[in-house]
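1. starting from these lines, generate the structure:
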Amino acid sequence: MTTHAGRVSTPRHIPAGAPASGDGIVVGTGTVVIDVYVDFLCPFCRQFEETAGPTLHRLVDDGLVSIVYHPMAFLDQLSADHYSSRASAASGCAADGGLFVEYAEALFANQPPEGGPGLTDDELIGIGDLVGLDPPFAGCVRDRTYLDWAAYVTDKAMERGVSGTPTVLVEDVPVPANVRSITQAVAAAR
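-> This is a model prediction of the structure:
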């Protein structure tokens, strides 16, 4: 992947469920759009998922919102093996298997500490097995099919002004990453 004059080129492969911009995974069909920027190595993102995740999933299930998850590789420098990029890429593989949300939740539940090695590719594949992903998932992770997509998602987020994770936007308006603020913004947008 290359950039030209501040513009990010499209990655070779884009996962199933990506929006037209290609820089995330869309979950749900509701009319109110929530953008959620996360990094699978970010402890605050794990906390966000644990506290806000059930409410976000309910809003999706009720048909009120669509969530565009943007799995960034923001914290690569805080792992010895570019874990953020590899986990983001693996989440793209999970999207192809139709289990992005389940896989993302499992990645947060098995989050390695910052500053050391992340989960190995075999461990990322094992988590996929646990959530029910089919064998093509393992090949996708081993081939690092979506590694350039992870960089693309990150570059597009930074172009958009995202400077930390988690970052939440409701209808393109930044809101604090907590349940109360998000639900109030969704209600106002409806």
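2. drop to CA atoms for contacts and neighbour counts, all remaining ones
-> Fine.
3. quick one, longest helix in this protein?
-> helix 43-61 (DSSP state H).
4. how far does the helix or strand following that one sit from the chain's center?
-> Using DSSP states H and E, the helix or strand that directly follows helix 43-61 along the chain is strand 65-71. Chain-centre distance of strand 65-71: 8 Å, with C-alpha atoms, centre = their mean, to the nearest Å.
5. same question, stretch 160-176
-> On C-alpha atoms, centre = their mean, the centre of stretch 160-176 falls 13 Å from the chain's centre.
6. list the buried residues in that stretch.
-> For stretch 160-176, a neighbour-count test (16 or more other C-alpha atoms under 10 Å) marks 162, 165-170, 175 as buried.
7. gap between the residue nearest to the spatial centre of the chain and G164?
-> Here the mean C-alpha position of the chain is nearest to the C-alpha of P71 (C-alpha atoms, centre = their mean), at a distance of 2.5 Å. Noted for P71: a distance of 12 Å to G164, by C-alpha to C-alpha, to the nearest Å.
8. picking up where we left off before, any chance of the buried residues of stretch 160-176 in CSV, plus distance to L119 and secondary structure?
-> Shown next, in CSV, are the buried residues of stretch 160-176 (distance: C-alpha to C-alpha, whole Å; DSSP: H, G, I helix; E, B strand; the rest coil):
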residue, distance to L119, secondary structure
V162, 25, coil
T165, 20, coil
P166, 21, coil
T167, 24, strand
V168, 26, strand
L169, 29, strand
V170, 32, strand
V175, 31, strand
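9. could you also give me the structure for this next sequence, so I can compare it with the first?
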Amino acid sequence: MSQKNSEGKRSARERLQEQRRKEESRTKRKRTLIAAVVVVAVLGAGAGIAALVAGGGSDKKKTAGPLVAPQGATGKDTVTIPVGKPDAKSTLTVYEDFRCPGCGQFELGFRDTIRDLEAKGQLKTDYHLVTLIDGNLRGSGSLNAANAAACAQDAGKFAAYHDLLFKNQPQETDDAFGKKSRLIELSGQVPGLDTPAFRKCVEDGTHDSWVKKSHEAFSKSAYHATPTVLLNGKDVYGDQKNPLTPDKLRQMVTANAKG
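-> Now for the predicted structure:
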């Protein structure tokens, strides 16, 4: 082999080695940069989470305590609050969020009919409390209101307080129910509810863990929007082509009561 060819091949090898060194150097710098970005992102996320926890409202209690179901809660995982006579032939199952405007519209349109059918012994209503809006818009109004409603259940006054909360429902973006003082103030409109025991239950968030359990059960169900309304296990509220009306609900429940 001539010296010229040998030098040419050596020169080519040297250029290839130099190119590989440059590629390795670039790769190393890239990995270092990616690692730094990941660290910053993690730290930033942690700071964001901390900010959410710190800024989640003015209430003293920030974390849920032990799971305490309200008195009389029934069903799987005891996340159901029943209203009406247990032997009623029809059962209305309602998934609601106290901050949900659609739930407020449902209550406005159907409340009187539902309560009348319950009073006649024809209908039992199973309520499941959900906290979707807190997750979507942030805040604690869904959680605090649901806990307060569970506290009212302890006092045997769930239905009256439930209806009162929806009658005084704030705008969806207004987390007024995040203020426990507001929830206690409203309780004064339900005779006999504003007691030291109720106030402590609301302020301590006694049923917060139970509310979260109720929401988790809803999240794992086949239903993902509020309000979800079932009559004897059948979804009767979500069909836009055949919308439910108070009269239709009354007719179905009355027919079922007659057998």
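10. how alike are these chains, TM-score-wise?
-> Once superposed, chain against chain, the TM-score is 0.87 (TM-score structural alignment, normalised by the length of the first structure); 180 aligned residues with a C-alpha RMSD of 1.8 Å.
11. can you put the buried residues of stretch 160-176 of the first structure in CSV and add distance to V65 of the first structure?
-> Output for these, formatted as CSV (distance: C-alpha to C-alpha, whole Å):
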residue, distance to V65 of the first structure
V162, 21
T165, 21
P166, 18
T167, 17
V168, 13
L169, 12
V170, 10
V175, 15
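12. just flag the most distant two among those residues.
-> Spatially, the most separated pair among these is T165 and V170, at 15.2 Å (C-alpha to C-alpha).
13. leaving out chain neighbours, which residue sits closest to the residue of the second structure sitting at the aligned position of S163 of the first structure?
-> For S163 of the first structure, the aligned position in the second structure is occupied by H224, per TM-score structural alignment. Setting aside the residues directly before and after it, H224 of the second structure is nearest to F218 in space (C-alpha to C-alpha, 6 or more residues apart in numbering), at 7.3 Å.
14. excluding its backbone neighbours, what's nearest V32 of the first structure?
-> Nearest non-adjacent residue to V32 of the first structure (C-alpha to C-alpha, 6+ apart): V65, at 4.6 Å.
15. give me the distance between that neighbour and V186 of the first structure.
-> Distance from V65 of the first structure to V186 of the first structure, by C-alpha to C-alpha: 8 Å.
16. likewise for V153 of the first structure?
-> 24 Å.
17. where do the helices sit along the stretch 51-200 of the second structure?
-> 101-119, 132-137, 141-154, 158-167, 180-187, 196-204 (DSSP state H, counting those that start in this stretch).
18. contacts for the shortest one next, please.
-> Meaning helix 132-137 of the second structure. 97, 99-100, 140-143, 172-173, 215 (C-alpha atoms under 8 Å, 6 or more residues apart in numbering).
19. follow-up on the earlier one: need the contact list for the residue nearest to the centre of the first structure.
-> Counted by C-alpha under 8 Å, 6+ apart, P71 of the first structure has contacts 24, 37-40, 88, 91, 150, 153-154.
20. could you redo the last one with a cut-off of 6 Å?
-> 38-39, 88 (C-alpha atoms under 6 Å, 6 or more residues apart in numbering).
21. now render these as TSV, adding neighbour count.
-> Formatted as TSV, these follow (neighbours: other C-alpha atoms under 10 Å):
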residue	neighbour count
V38	28
D39	26
S88	29
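22. which of the residues you listed sits closest to R58 of the first structure?
-> Nearest to R58 of the first structure among those, with distances taken as C-alpha to C-alpha, is V38, at 19.1 Å.
23. what number of residues lie near the equivalent of G92 of the first structure over in the second structure?
-> In the second structure, the residue matched to G92 of the first structure (TM-score structural alignment) is A150. By other C-alpha atoms under 10 Å, 33 other residues sit near A150 of the second structure.
24. which residue sits closest to A150 of the second structure, ignoring its sequence neighbours?
-> Take A150 of the second structure and drop its neighbours on the chain: the residue closest to it by C-alpha to C-alpha, 6+ apart is P70, 5.5 Å away.
25. separation between the counterpart of the one you found in the first structure and Q184 of the first structure?
-> Superposed on the first structure with TM-score structural alignment, P70 of the second structure falls opposite P15. Applying C-alpha to C-alpha, one obtains 31 Å for the distance of P15 of the first structure from Q184 of the first structure.
26. again, but for T31 of the first structure
-> 15 Å.
27. just give me the match in the second structure for L59 of the first structure.
-> Aligned partner of L59 of the first structure by TM-score structural alignment: L117.
28. just to check, its match is in contact with L123?
-> Yes: L117 of the second structure lies in contact with L123 (C-alpha atoms under 6 Å); the separation is 5.4 Å.
29. more neighbours, the two?
-> Higher neighbour count among L117 of the second structure and L123: L123, with 28 against 20, using other C-alpha under 10 Å.
30. what residues are up against that one?
-> 88, 90-91, 117.
31. mind running it again at 10 Å?
-> 83-92, 114-117, 231, 250, 253-254, 256-257 (C-alpha atoms under 10 Å, 6 or more residues apart in numbering).
32. give the ChimeraX command for selecting the buried subset of those residues.
-> ChimeraX command restricting the contacts of L123 of the second structure to the buried ones, with burial defined by 16+ other C-alpha under 10 Å:
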select :83,84,85,88,89,90,91,92,114,115,117,231,250,253,254
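33. okay then, goodbye and thanks.
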